[in-house]
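Student: sequence and computational prediction follow.
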Amino acid sequence: MAYASSLPDGAAADTPNTPDTPRVFAWTVFALTFGLLISDYMSRQVLNAVFPLLKQEWQLSDARLGLLSGIVALMVGLLTFPLSLLADRWGRVKSLVLMAGLWSVATLGCALAQDYSQMFVARFFVGVGEAAYGSVGIAVVLSVFPRHMRSTLTGAFMAGGMFGSVLGMALGGAIAAHVGWRWAFAAMALFGLALAAAYPMIVRPSRMADAGRGRAAGARPPLASLFAGRALRAAYIGSGLQLFAGGACIVWMPSYLNRYYGLGADRAGIGAAVLVLASGAGMVLCGMLSDRLSRVQDNRKVSLAACYCMGAAVLLGAGFLLPPGAAQLVLVGCGMFVAAGASGPAGAMVANLTPGAVHGTAFATLTLANNLLGLAPGPFVTGALADRVGLDRAFCVIPLASLAAACVFAYARRHYDGDCAVIGGSKG
């Protein structure tokens, strides 16, 4: 059976639909692209599971450890936009294979690093390879499915980053505990290289209509529309601030469990992976709740984003003020669940507040904001605070970023309806 197109004639300027794409092939494309996303985040987050081992072996400060994580997010943030544009011109499938090969080889370089400087260079190239994978990968997936499945697929694809983080930390911690931290990096690299080799043999642009070359038809996209309207700019900022707190928790949770719960690298990695899994579930379930509650009144998703951020600030703040124990872990887990919930509404806001012809570039801009405001500085600032006051007290300060994000989304709510009307409607 082939999927039928739900787009009218002339709508190809948005992500194209392929009326003759077989269902099995479409889901195979999704599975392989999703698998590479899993590899992307496994390669990125395995570092967090081996923080305690690197700190001990190389005598590193927490700030320097945080920089090893932050450099990846920084390169993703800086390069997402230009590399997404290049992929549209050069070919998306070829670009994805090149990206996956680069981050996998760079992860192998992490396994071979002999000192901090070599590890930093390898992590730099991990970030370069991963920079545009999210925006280009979702474009490939959407190109082989009908329009009415876009929200479901986008939510599932974004949650894949959390699930990859879970696997990276859990498997990385277990491997490091048994055969050493170098093999933890090597295992992630080999998984990525295997998928990168299989991808072009199965996912062929000739079977995907415009998927291999996602250039929109017509005139040059109006890049000024990427920043038009106060609600849109607030969506970028609010999403980035919320990920400042969420990203810091994900990166430093293995170290927190190691230092304050006395867990080894393997058990700390597994424990942190469970909390990250809560974030992935929150991204999916809170996004579904947002869509359901916003069917009649679309601006409710903006209010919900503010509520999710406020809930995260309260739950995480209260949790980290408690002494180590079951109650703390429950509150922190609930906080991470709610914290990830803002991702869905923020993405919907960006889609609703920009013209359809520039949605791909708009999501690259959102990724830029998420990394430059959240995922890059969050781990580094937390590490720097930990060097001064301890990791437990640093975690008590980080939830203030979620409080700031709630204020930004509340500001966006005031302007959302008017800004939607300017671009021609508020679609859920």
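Tutor: Cool, the structure landed.

Student: C-alpha from now on. contacts and neighbour counts both.
Tutor: Noted.

Student: host element of the closest residue to residue 164 other than its chain neighbours?
Tutor: Distances taken as Cα to Cα, 6 or more residues apart in numbering place residue 38 nearest to residue 164, at 4.2 Å, with adjacent residues excluded. Per DSSP states H and E: residue 38 is located in helix 23-49.

Student: in the following helix or strand past that helix, what's buried?
Tutor: Sequence order places helix 51-58 as the next helix or strand after helix 23-49, per DSSP H and E. Of the residues in helix 51-58, 51, 52, 53, 54 count as buried by neighbour count, 16 or more other Cα atoms under 10 Å.

Student: one more: stretch 227-241?
Tutor: Those buried within stretch 227-241 under the rule 16+ other Cα under 10 Å are 227, 229-241.

Student: what's it in contact with?
Tutor: Residues from elsewhere that reach stretch 227-241, judged by Cα atoms under 8 Å, 6 or more residues apart in numbering: 342-343, 346, 349-350, 353, 365-366, 369-375, 401-402, 404-406, 408-409, 411-416, 419.

Student: which residues touch the residue nearest to residue 164?
Tutor: 160, 161, 163, 164, 165.

Student: for residue 119, state which of the buried residues of stretch 227-241 is nearest.
Tutor: Distance to residue 119 across these (Cα to Cα) is lowest for residue 240, with 26.6 Å.

Student: in what helix or strand does that closest one lie?
Tutor: Residue 240 belongs to helix 230-260, assigned by DSSP H and E.

Student: contacts for stretch 43-63 next, please.
Tutor: Contacts of stretch 43-63 (Cα under 8 Å, 6+ apart): 65, 69, 72, 103-104, 107, 115-116, 126, 165, 168-173, 176, 181, 184-185, 188-189, 251-252, 254-255, 258, 265-266, 268-269, 380-384, 386-387.

Student: quick one: terminal-to-terminal distance for that stretch?
Tutor: This stretch, stretch 43-63, spans 20 Å end to end (Cα to Cα, to the nearest Å).

Student: let's bring in a second one:
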Amino acid sequence: MPGGRTVLALAGVMSLDSADQSTIGSTSPQVRAALHIGQTQIGLLATSSTIVGVLVTVPFGVLADRRNRLALLRICIGAWILATAAVGAAPSFAYMLGAHCVLGLVTGAAAPLIASLVGDLVPRSARGRVYSVLLLGELVGSAVGTALSGEIAASVGWRWAYVVLAATGSTVLLTVFAVREPPRSTARTALLAETGADAATMTLWQAIRVLVRIRTNVVLVLASALGYYYFTGVQTFAVSLWRDDYHVSAKVAPILVLAVGGALAVGVVIGGPLGDSLLRRGFRSGRVIAVLVAFGGCVLFLVPALSTTMLAVTVPLLLVAGVLLGSANPPLDATRIDIVPPLLLGRAEAVRNALRDGADASAPLLFGVLGSHIGLRPTFLVMTGALVACLLLGLVALRTYAGDAAAAAGEPVDSNA
């Protein structure tokens, strides 16, 4: 794999944020008892780092296109380690909340910095595989945060869970120090030449005007936001769905959630290489085809799965739907890298990240409101409309991707693409 050591280091970075978010939930019973707080304060802890991430992601996107990206990541990881240790030592909720806000640095910085590095480090034919590794890192971090932190909190105390998390962050920091900054692409595309401005120095608004002219970028940003919107809502209420609608016990419900999570991981492993393989076999829009198959197949299995309360039917169908949904993400992420000029990748990913996280913030609320009126299972069914919208947007991208990818690479654009 191109840049294997660097890719593994970046996967470690992605695992940190997901591990932190999962640790909040898995240690919440002990934290609430120790600090005499309620569920609202726990929710605020989780939200605080996300809000900070949204606020800082665009500035980091600008820096990603102009400064040493690995140096920025090292600074952010160092701050994250100190903040994580501070959370574990927090004598009060206010202290803990302040430390959690600092954790948002990794949330905001990771996406634009990693996208820019992948664009310069990895050739187009291998980006799907690389994003499979990166997304697996995120899933592993989430699983470790949920299982390991919860076990540590129950066995020796919640503060030790954050000590172990900080130690893990130190390991990731060492791996990032061990890799070198790749050279930046100097490709001068026709799209940038038309603006008359230098990509590295153009203002954010100039960059956004260039990005919205890339049709595939616009539709894929929308598709990504909708896909994550659905996933965030489902993730929030998955255990409640099993308990309330399928009458599963408190012990079995988390196991089913983990099983679906495992299916998502299998899909992540499959999706990236599949898109790369189609591209190498001469399908110029092979990645988009992989995304369309994933979203379309997911809806076909998800709707009948949620249309019945028979576990023997629902569980197998949901597992297949999980594999298909997971397989959409690596080629979707790689496609966004393909279609943006390299010198704008940081800002492009920052804008997408801000829009996605901003939309995600409202997903649990909408799912909760609908669930209280019509029930969770009907809510999950109704909200599959977001995945149908992703499928329709993918059909648009199927027509525009090949030309936009060629233009971003500075290649001649086939008018028939």
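Tutor: Structure received. Here the structure is a predicted model, which means the values were calculated and not measured.

Student: what TM-score do we get after superposing?
Tutor: The TM-score (TM-score structural alignment, normalised by the length of structure 2) is 0.76; 392 aligned residues with a Cα RMSD of 4.0 Å.

Student: mind checking which of the contacts of stretch 43-63 of structure 1 are buried?
Tutor: If we count by 16+ other Cα under 10 Å, those have these buried: 65, 69, 72, 103-104, 107, 116, 126, 165, 168-173, 176, 181, 184-185, 188-189, 251-252, 254-255, 258, 265-266, 268-269, 380-384, 386.

Student: what number of residues lie near the nearest residue to residue 176 of structure 2 once chain neighbours are set aside?
Tutor: With sequence-adjacent residues excluded and distances taken as Cα to Cα, 6+ apart, residue 176 of structure 2 is closest to residue 9, at 5.5 Å. Per other Cα atoms under 10 Å, the neighbour tally for residue 9 of structure 2 reads 22.

Student: how about the one 3 residues further on?
Tutor: Taking other Cα under 10 Å as the neighbour definition, residue 12 of structure 2 ends up with a count of 25.

Student: can you find the partner of it in structure 1?
Tutor: Matched by TM-score structural alignment, residue 12 of structure 2 corresponds to residue 35 in structure 1.

Student: ok, that match - contacts?
Tutor: Contacts of residue 35 of structure 1 (Cα under 8 Å, 6+ apart): residue 195.

Student: would you check how far apart it and residue 101 of structure 1 are?
Tutor: Counting by Cα to Cα, the gap from residue 35 of structure 1 to residue 101 of structure 1 is 14 Å.

Student: what lines up with residue 101 of structure 1 in structure 2?
Tutor: Per TM-score structural alignment, residue 101 of structure 1 is aligned with residue 78.

Student: make that residue 129 of structure 1, sorry
Tutor: Under the alignment (TM-score structural alignment), residue 129 of structure 1 maps onto residue 106 of structure 2.

Student: cool, residue 342 of structure 1 as well?
Tutor: Residue 342 of structure 1 maps onto residue 328 in structure 2, by TM-score structural alignment.

Student: what's that match in contact with, if anything?
Tutor: Shown in contact with residue 328 of structure 2 (Cα under 8 Å, 6+ apart): 267, 268, 271, 290, 291, 292, 294, 295.

Student: cool, residue 352 of structure 2 as well?
Tutor: By Cα under 8 Å, 6+ apart, the neighbours of residue 352 of structure 2 are 221, 225.

Student: helix or strand for it, which one?
Tutor: helix 345-360.

Student: so how far is that helix off the chain centroid?
Tutor: Its chain's C-alpha centre and that of helix 345-360 of structure 2 lie 10 Å apart, by Cα atoms, centre = their mean, to the nearest Å.

Student: so how far is the helix holding residue 240 of structure 1 off the chain centroid?
Tutor: 11 Å.

Student: do stretch 348-360 of structure 1 as well
Tutor: On Cα atoms, centre = their mean, the centre of stretch 348-360 of structure 1 falls 18 Å from that of its chain.

Student: do the same with stretch 311-326 of structure 2
Tutor: Its chain's C-alpha centre and that of stretch 311-326 of structure 2 lie 21 Å apart, by Cα atoms, centre = their mean.

Student: and the contacts of stretch 227-241 of structure 1, which are buried?
Tutor: Looks like these have 342-343, 346, 349-350, 353, 365-366, 369-375, 401-402, 404-406, 408-409, 411-413, 415-416, 419 buried, using 16+ other Cα under 10 Å.

Student: does anything pack onto the helix or strand containing residue 209 of structure 2? Which helices or strands?
Tutor: Using DSSP H and E, residue 209 of structure 2 maps to helix 204-211. Packed against helix 204-211 of structure 2, as judged by 3 or more Cα pairs under 8 Å, 6 or more residues apart in numbering; DSSP states H and E, are the following elements: helix 190-195, helix 345-360.

Student: which other residues reach that helix?
Tutor: 62, 191, 192, 195, 199, 217, 218, 340, 344, 347, 348.

Student: try stretch 287-305 of structure 2
Tutor: 271, 274-276, 278-279, 313-315, 317-318, 320-322, 324-325, 327-329, 331-332, 334-335, 381, 384, 387-388, 390-391, 394-395, 397-398, 401.

Student: where along structure 2 do the strands fall?
Tutor: Ranges of strands in structure 2, per DSSP state E: none exist.

Student: residue 409 of structure 1 -> structure 2?
Tutor: Counting by TM-score structural alignment, residue 409 of structure 1 corresponds to residue 394 in structure 2.

Student: contacting residues around its match?
Tutor: 219, 220, 223, 288, 291, 292.

Student: residue in structure 2 matching residue 156 of structure 1?
Tutor: Residue pairing (TM-score structural alignment): residue 156 of structure 1 is matched to residue 133 of structure 2.

Student: nearest residue to that match other than its sequence neighbours?
Tutor: Closest to residue 133 of structure 2 by Cα to Cα, 6+ apart is residue 11, at 6.5 Å.

Student: what sits against the one you found?
Tutor: Listed by Cα under 8 Å, 6+ apart, the contact partners of residue 11 of structure 2 are 133, 134, 135, 136, 137, 138.

Student: if you map the residues you listed onto structure 1, which are still there?
Tutor: Mapping the contacts of residue 11 of structure 2 onto structure 1 (both residues aligned by TM-score structural alignment, their matches' Cα atoms under 8 Å) leaves 134, 137 still in contact.

Student: out of the contacts of residue 11 of structure 2, who's nearest residue 97 of structure 2?
Tutor: residue 138 (23.2 Å).

Student: isn't that closest one right up against residue 18?
Tutor: Yes - at 5.9 Å, residue 138 of structure 2 counts as touching residue 18 under the criterion of Cα atoms under 8 Å.
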